[in-house]
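Undergrad: Provided below are the primary sequence and the corresponding predicted coordinates.
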Amino acid sequence: METLTTYRQRIFGLDVVRALAIILILCSHSTLLLFPESQSNIVKTIQFFGTIGVDLFFVLSGFLIGTILIKHIENNKTSFKDFANFWMRRWLRTLPNYYLVLLINIGLILLFNAELPNQLFKYFFFLQNLSQKQPDFFTESWSLTIEEFAYIVGPVLLIILGIFFKRLNKWSFLVVSLLIIASAIYHRFLFDFNVTVLPENFSWSKSLRKVVVFRLDSIYYGFLGAFFGFYYTNLWLRFRFVSFIIGVILFVVTHVYILINKLNPDSFSTFFNVYYLSLIAISIVLTFPMFSNWKSNKVLLKPITNISLWSYSIYLINYSIVLLSLQRYIQMSELSLIGKFGVLLLYLALTFVLSYLLFTFFEYPILKLRDSKRYKRWFKN
């Protein structure tokens, strides 16, 4: 099987980001499998790796999609048909896997005689967490909803600007990106300002971090990275080391501040509600000048590329399908440390094997069709 692009065509540093993101998520979910009731600070810290992993995905996705949209603008391909082609390519990348895994999750719920969520239909239209917390079903789908809306909102605003100003340019792209970022921050501020009586067992992650209207900015910080990387390439390259160091320092200082002040997102902290997610996204995008120019490493090239290629399948399969199924059949509290280690190996093995099969026999053929001459001829007509 050939990769979607040759190793030379792929950007190794961005594959590293994608691989790192999914590894952080797997580390986080592993603690939920092995120590579901643990209140250990170490376990809680590792569980928070998942937050960072998803934000890496968000910023990376914004960077890549933003670059595609910039090329649309520069090539004057900004008609509705051009953007429709963009959406079709995106949806062929994301929707088939999503709907297949959604149906598998529904099948597992019926198999286990569990209760399906109310308004299940929302999952088919990516509405399950638009402005409210998502039910505890197919929980990893929250991030896909945010991405799908990000892919729609930006181009729609660009189309509207194009109608008024006849021609789009780089400043149109920048204005749209900044408007969406400002809107998400504004909605988080309103959330923090208006919620005066907290519900019992308040969860910052479910009520804010995983809700579309509060999170679109994370992807659009990636758009800003694409803007500077494309239009100010010389500065992007010249200051890549400085930018990387600033990004790392900002990331570390942010978390040191949390530790020193003993901040807890579930205690309804204004810092977490309004500022934290933006600071993390900014710190990540500041590392992209370095990552986007990281040349391939012969030793790591193949494993990093493969993990990167499988990452979407891994993300969809590892939790609801593998982890929750294992938890139904295995009582982790009754196992020894060696037993838990064995379950961890089983969890990782099943995740990677099933993800490989999903990618190889379902995701990859669809992507090949999307990139085929037949598809391109069909869409030009």
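TA: It's in.
Undergrad: when you work out contacts or count neighbours from here on, use the C-alpha atoms and nothing else.
TA: Noted.
Undergrad: what's the nearest residue to L208 if we skip its chain neighbours?
TA: F214 (6.4 Å; C-alpha to C-alpha, 6 or more residues apart in numbering).
Undergrad: quick one: contacts for that neighbour?
TA: For F214, the contact set (C-alpha atoms under 8 Å, 6 or more residues apart in numbering) comprises A184, I185, H187, R188, L208.
Undergrad: alongside the first one, take a look at this:
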Amino acid sequence: MKPVASRLRSQRSNAIDCIRAYAVMMVLIFHVCAVYGPETLDPVARWFLKYGFLGVDIFFPLSGFLITGFLLKNHDTASIRTFFSRRIFRILPLYFLALAVYVLASLTTGQNIESLHNIWQNILFITGWTIFHNGREMVPYTITWSLSVEEFAYILIGTGAWLLRKRLVVGLLVLAVFSLSLRFYLELQDLPRTYYYPPARLDAIAMGGLLAWTVSCQKKYILGILTGALVVSLVLANLNIVLWRTLLFVHVTLMTCIVIYCIQTYLLSYRNRIIDCAASVGFYSYFIYLFHYFNISILALVARKSGVEIPFWIFVLLALGITYAQAVLSFRYFEGPAILFGRRQETERPQKPIFRPSE
């Protein structure tokens, strides 16, 4: 029998997984940059220090595209149940394992101990909300803020698919306009931490969902619309600082949607060794995202204690390599079995999705 990862990867598009690989690498390198500090970085590393945090924003439209692709065709009650079941068994087991590791590491090292009593915020997936209202200082494991955005979107879009059925696209359009308008309003008020606030970040996921609809309808003009929208967004962003802060994430979303569309239209089945290698990183990107900072912290501590100076890019490769190895083991013995257990609980007849499943 094939290993769990091989069985699940055979159902996915390697090219789509490459997007995940690029996104999670941006985040990982950004966090390594934060450890080293700007004065020690080369020009490429300084670019990642400035823009690497946007890797998180690449995940949002990709998630919207993939989940909406399923829901557009499978919106009966049984399929909605399947949608939520798959989200639960894909996300929760590893997420709660990561929280347990965080708590253990915090108690062992004494780091971030003052905020550990608020770990309930992570358990409830509300870190993005609490960071916006109360600041980052008393929120543990702040990297999970993006999960609070994703889970909120899954609930809204999954419920919307059940209630709206074939009118889901209208709901997505309303969600995109509302979220973007809210972010503009919050930026206009100069409120801090708008970046983390889930209701103000849902436009990216909704736009990914709208892209899924256009692809399913085989609308040929979408690439021109996306390109034109990106140009308009870039022009408007240069008018004032409020528009720049509001539209920065729209730029990332539109560029990601363009890449997704090109892959989905022209490169979905394209493979070579480089793509296969990058796709394997994308396949394990959820684990890498949740656990990479633990390994970065351990590597930095070992280097400091031993007096060894590790060159920046060697440090990046070490952090990635260690986390990737852990991800392979986790998927084989923990995540993969959890996913397959969830699939066995599905009682409805499997339906052919619009896109290759990727979760």
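TA: Arrived safely. Fair warning: this is a prediction, and the values are worked out from it, not measured in the lab.
Undergrad: picking up where we left off before, aligned partner of the residue nearest to L208 of the first structure in the second structure?
TA: Applying TM-score structural alignment, one finds that F214 of the first structure aligns to A200 in the second structure.
Undergrad: for G64 of the second structure, which three-state class applies?
TA: Three-state assignment for G64 of the second structure (DSSP: H, G, I helix; E, B strand; the rest coil): helix.
Undergrad: distance-wise, check it relative to G52 of the second structure.
TA: Plainly put, G64 of the second structure is 21 Å away from G52 of the second structure if you go by C-alpha to C-alpha, to the nearest Å.
Undergrad: same thing with A212 of the second structure?
TA: Using C-alpha to C-alpha, we find A212 of the second structure at a distance of 26 Å from G52 of the second structure.
Undergrad: so which of those two has more stuff around it?
TA: A212 (30 against 22; other C-alpha atoms under 10 Å).
Undergrad: which residues touch the counterpart of the more buried one in the first structure?
TA: A212 of the second structure maps onto A226 in the first structure, with residues paired by TM-score structural alignment. Applying C-alpha under 8 Å, 6+ apart, we find A226 of the first structure in contact with G62, F63, L64, G66, T67, I70.
Undergrad: mind doing that once more with 10 Å?
TA: 60, 62-70, 220, 232-233, 285, 288-289 (C-alpha atoms under 10 Å, 6 or more residues apart in numbering).
Undergrad: in the strand or helix carrying it, what's buried?
TA: Take DSSP states H and E as the rule and A226 of the first structure turns out to sit in helix 212-231. Within helix 212-231 of the first structure, the residues scored as buried using 16 or more other C-alpha atoms under 10 Å are 212-230.
Undergrad: ok, the aligned residue in the second structure for L64 of the first structure - how many residues close by?
TA: Aligning on TM-score structural alignment places L64 of the first structure opposite L66 in the second structure. A count of neighbours around L66 of the second structure, defined by other C-alpha under 10 Å, yields 22.
Undergrad: check the gap between the residue positioned nearest the centre of the second structure and V177 of the second structure for me.
TA: Centroid check for the second structure by C-alpha atoms, centre = their mean gives F59 as the closest residue, at 3.4 Å. Per C-alpha to C-alpha, F59 of the second structure is found 19 Å from V177 of the second structure.
Undergrad: tell me which residue of the second structure lines up with F149 of the first structure.
TA: Using TM-score structural alignment, F149 of the first structure pairs with F152 in the second structure.
Undergrad: go ahead and confirm its match touches T127.
TA: No. Between F152 of the second structure and T127 there is no contact under C-alpha atoms under 10 Å: 11.5 Å.
Undergrad: the residue nearest to L208 of the first structure and F191 of the first structure, how far apart?
TA: Per C-alpha to C-alpha, F214 of the first structure is found 9 Å from F191 of the first structure.
Undergrad: with L158 of the first structure instead?
TA: For L158 of the first structure, the distance to F191 of the first structure equals 28 Å [C-alpha to C-alpha].
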